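Chemist: Starting from these lines, generate the structure:
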Amino acid sequence: MYLLGFDLGSSSVKACLLNVETGTAVASAFFPESEMAIDAPQAGFAEQAPDAWWKNACLASKAVLQKAGVQPQDVKAIGISYQMHGLVVVDKDLNVLRPAIIWCDSRAVSYGEKAFQSIGPAKSLSHLLNSPGNFTAAKLAWVKANEPSIYANIDKIMLPGDYLAARMTGEVITTPSGLSEGIFWDFLENKPAEFLLSYYGFDQSLLPTIKPTFAEQGRLSAQAATELGLAEGTPVTYRAGDQPNNALSLNVMDPGEIAATGGTSGVVYGVSESAQYDPQSRVNTFLHVNHTPEAPRYGVLLCINGTGILNSWLRNQVLRGSVGYAEMNDIAIHAPVGADGLLCLPFGNGAERVLENRDLGASFHGLQLTRHGLPHLIRAAQEGIVFSFYYGIQIMEQVGVGLKTIRAGEANMFLSPLFRDTLANLTGAEIQLYNTDGAQGAARGAGLGLGLFKNREEAFNGLKVVRTIEPDMRAQEAYRDAYGRWIEVLSQKTE
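Modeler: Predicted coordinates for the structure are as follows:
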């Protein structure tokens, strides 16, 4: 008996097949093997074709079944994790009307800010726990204002995972957690935010049908089953945004637990039982996957857009792809902590929420041509990424999310000893790395949604710590000094 999880990212779509009895992944695959294109028709824009997501999901699904030698009928349920905050618009026949506006697109900042001021910060923050900012609702407002002919033909709006599920089942479904990440959810009223819909002039009929995160959300149609290589009627029983799902994949479900990722963007995600918010919306609060009115669970999310993408840019543009990431780490250790005064602001992937939606671009500071070389450049970049994490973590602490242990999958930036040692030594937190990823988490979520597991402990059978990084307090002063210099540069750029 198996469960299939999909993780729809901005770089690829990954699939994982999980053995229910052992709780272990038996096969995984991702497509495309090179990164999916992100189109930028104007500065600050970021778009992708939803049909490309579907085609890559089909390739990944067939690949994992072939690798594992599993029959389609042995897959009992499907779970979906997806890139958050995107906007997909479709007509009544589920035809996509324009490319998806994805998470790192900055075009809607002014629409969110105007709504925040017009509705009033007090009402926005108390009901939405966030400013409308640059989230999905504001992106839809941009379409309404700038593409009225497209807006007039919209039957439903969807998040990326909603679209993937709709291609599977023909049903347009979303979740309270999903609506909260799009800033469509009223936390006080526990329903869609009618006052925000009214402000923007959105008809509530544009929203999909709402179902729980863990529940049957449709079954595979005959056509979708054929394209995916699966059995018709297989249920979709879980969906969540990538960061709540990453927390689920690490068994981060209760207050005080922290999850982190370091992919294209970097995230620190903490769980709280109280609906708190940052007055400046630099970190954001959403409904966690296991939230109920009786047992509230809120996810407080810090997102840094420019993390792994900076490391990738250095490798592909500066090093021309001549070395791998592991070799880059070997080069970087020849530079001292603080990179001998060279500092990097990693904010080069769109407007940063943690900087109040400023788009500073990425930049290096203090470069000395006679003293600094490639080791300093790589080290400064990775330290800059960690410094941006720590900057946001301090804001999270102000809204009641404590930090003692960081859980993460052993992947992406967390494969770098330099990155994880810097993070542990600067924060003073233990880092636990696990044998999991988003697609595996989505598969576990599917099992929970189907009711296959007796309890949470059984659901996470097979999840194991593969590496623990303890902070070296003797090194902390050097990292704190470098961080202090970094803050001075950041302050100058944001004045």
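Chemist: For the rest of this, base every contact and every neighbour count on C-alpha atoms.
Modeler: Noted.
Chemist: quick one: stretch 226-235 to chain centroid distance?
Modeler: 27 Å (CA atoms, centre = their mean, to the nearest Å).
Chemist: For it, give the distance from the opening residue to the closing one.
Modeler: 15 Å (CA to CA, to the nearest Å).
Chemist: residues in contact with it?
Modeler: 57-59, 61-62, 72-73, 75-78, 216-222, 224-225 (CA atoms under 8 Å, 6 or more residues apart in numbering).
Chemist: and those, which are buried?
Modeler: Buried members of those, counted by 16 or more other CA atoms under 10 Å: 57-59, 61-62, 72, 75-78, 216-221, 224-225.
Chemist: Restricted to helices, list those.
Modeler: Ala57, Cys58, Leu59, Ser61, Lys62, Ala224, Ala225 (DSSP state H).
Chemist: Quick check: the fourth one touching Ala15?
Modeler: What that stands for is Ser61. Yes. Checked against CA atoms under 8 Å, the pair Ser61 and Ala15 is within contact range at 6.0 Å.
Chemist: Alongside the first, I'd like the structure of this one:
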Amino acid sequence: MSYVIGVDLGTSAVKTVLVNRSGEVLFESSQPYPLYQPKAGYSEQNPEDWVEQTLVSLRKLMEMSNISAEEVAGLSFSGQMHGLVLLDKDGQVLRPAILWNDTRTTAECRLIEETLGADLLQIAKNRALEGFTLPKILWVQKHEPEIMEQAAVFLLPKDYVRYRLTGDFAMDYSDAAGTLLLDIASKSWSQTIAEAFSLPLSLCPRLVESFEEVGTLLPEIAEASKLTANTKVFAGGADNACGAIGAGILNEGQTMSSIGTSGVVLAYEERKELDFEGKVHFFNHGEKDAFYIMGVTLAAGYSLTWFKDTFAKDLSFDELLSGIDAIPAGSKGLLFTPYLVGERTPHPDANIRASFIGVDAGHSLAHFGRAVLEGITFSLRESIDIIRESGKTINEVISIGGGAKNETWLQMQADIFNSRIVKLESEQGPAMGAAMLAAYGCGWFDSLQACAAAFIRPAKTYEPNPETAVVYNELFALYQKIYGQTRELNEKLAQYR
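Modeler: The predicted structure is shown next:
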């Protein structure tokens, strides 16, 4: 037998999965690491924690599986995007990593927009947001110049772990796309952007494909992980790109809805000349010469968690949602906007906040629960519509994450998106995508599409109810008015938070 390993380096933990040639996840292991917030808005981690816990997770995976190390053909990575790791000329970390959810860089974002103007969207295809990597580099350049002077190269989180495992500096296109330093269409580092901020291009590592072999394990790493030094290591990809691969989003017309803490709508795309004016993200895919369009709802599953913890703390999620199937579409005239922590798509607005509109004395907990689910799904529908407006047909959506765990919510997605919804038999998300990159890189399959056909199996489909879809279409038009009519109120309320 032979196996591959997918390593998913998340924000709170690293997850490893052992997958066989049939795409079955036989064993998995997860190891947490701490998050540091030294000041309000700061979010940092120690890169060494990632390495140590990845090795622990790999070792536990091998011990519980009891397979021979020689049977592991290769491994690859998925990783949290945007995080900045600065290294000196000797490959030593210069400061804690600044993570994707760090918000200290608002001034740097404005500087990028003012300096680059229209070139930013022309080259990088994305707006300057606090989460991206370039603003973090500019923050260090301004506030920690002594650190910046020592910096020889920057890496993203999973690339640092891979460097420590192999000794090789590299970054794949899908993760590089989230730095604001990559020319998305030409798949090259942008000299225009780097020079605008006096950054040497030597700061950027070499670019590789996600399925490209970048080395084998260093002897001491092989010993610590209970693998062999011959284990092939493949570059891997950004967590969203790997999530798309793990859900089989590898052909034109394929779209995914992922509802975790945040919510993502992601569609496969081959047209590199598209211009969404920054309304959605446009990144390189893990598939060669392909892209993906992505809209983000910042508080998707988080909205449901907040609602339960605030108003129904003693109930489980199943108990909270048990009565929503008896509530009609529209929750008897109750609408919810999931702007608890601001919003990303289509309104990149840090000040906007959530609303319940139409609260009536006749509304029960179940009405509010259903309204929360509907509001989250309406927000995702906004991303669906932007993608459809680009000329793309969306007749089917793969639903993963928390939104795929409730039958009523799955049907609600079908009705609000007016599209067939597919639930997968086994859902491992980015970790599976990483394993698939390793399987393809090892030559098990002629293409990622062939790998997906073997590894990914649908479990159930949900077709839209035409009558309910009409009702939701009318309610969606009302939902879309709430942002414009509450924006000024929220800007004024921000001073009281």
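Chemist: Superpose the two chains and report the TM-score.
Modeler: Scored against TM-score structural alignment, normalised by the length of the first structure, the superposed chains reach a TM-score of 0.89; 483 aligned residues with a CA RMSD of 2.5 Å.
Chemist: Find residues that contact each of Ser61 and Ala15 of the first structure.
Modeler: Ala29.
Chemist: Alignment lookup: Leu94 of the second structure to the first structure.
Modeler: Residue pairing (TM-score structural alignment): Leu94 of the second structure is matched to Leu97 of the first structure.
Chemist: now its match: how far from Lys123 of the first structure?
Modeler: Taking CA to CA, one finds Leu97 of the first structure at 33 Å from Lys123 of the first structure.
Chemist: just Gly445 of the first structure next, same as before
Modeler: Distance of Gly445 of the first structure to Lys123 of the first structure, given as CA to CA: 34 Å.
Chemist: Between those two, point out the one with more neighbours.
Modeler: Comparing Gly445 of the first structure with Lys123 by neighbour count (other CA atoms under 10 Å), the higher total belongs to Gly445, at 33 against 15.
Chemist: in a helix, that's where the more buried one is, yeah?
Modeler: Yes. Gly445 of the first structure forms part of a helix when assessed by DSSP: H, G, I helix; E, B strand; the rest coil.
Chemist: Number of residues surrounding the counterpart of Phe307 of the second structure in the first structure?
Modeler: Alignment note (TM-score structural alignment): Phe307 of the second structure maps to Leu314 of the first structure. The tally of other residues near Leu314 of the first structure (other CA under 10 Å) stands at 18.
Chemist: which residues sit in contact with Leu314 of the first structure?
Modeler: Ile378.
Chemist: change it to 10 Å
Modeler: Going by CA atoms under 10 Å, 6 or more residues apart in numbering, Leu314 of the first structure touches Gly308, Arg320, Gly321, Tyr325, Met328, Leu377, Ile378, Ala381.
Chemist: And Leu377 of the first structure, by the same measure?
Modeler: Taking CA under 10 Å, 6+ apart as the test, what Leu377 of the first structure contacts is Leu314, Val318, Ile331, Ala332, Ala335, Ala339, Leu342, Leu343, Cys344, Phe364, Leu367, Glu383.
Chemist: Just put these in TSV and tack on secondary structure and distance to Thr427 of the first structure.
Modeler: Formatted as TSV, the contacts of Leu377 of the first structure follow (DSSP: H, G, I helix; E, B strand; the rest coil; distance: CA to CA, whole Å):
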residue	secondary structure	distance to Thr427 of the first structure
Leu314	helix	25
Val318	helix	30
Ile331	helix	24
Ala332	helix	21
Ala335	coil	21
Ala339	helix	18
Leu342	coil	21
Leu343	strand	18
Cys344	strand	19
Phe364	strand	23
Leu367	coil	26
Glu383	helix	13
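Chemist: Top of these by number of neighbours, please.
Modeler: Most crowded among those, counting by other CA under 10 Å, is Glu383 at 30 neighbours.
Chemist: That one corresponds to which position in the second structure?
Modeler: Match for Glu383 of the first structure (TM-score structural alignment): Glu374.
Chemist: Please apply the same query to Glu227 of the first structure.
Modeler: Checking TM-score structural alignment: Glu227 of the first structure goes with Ala224.
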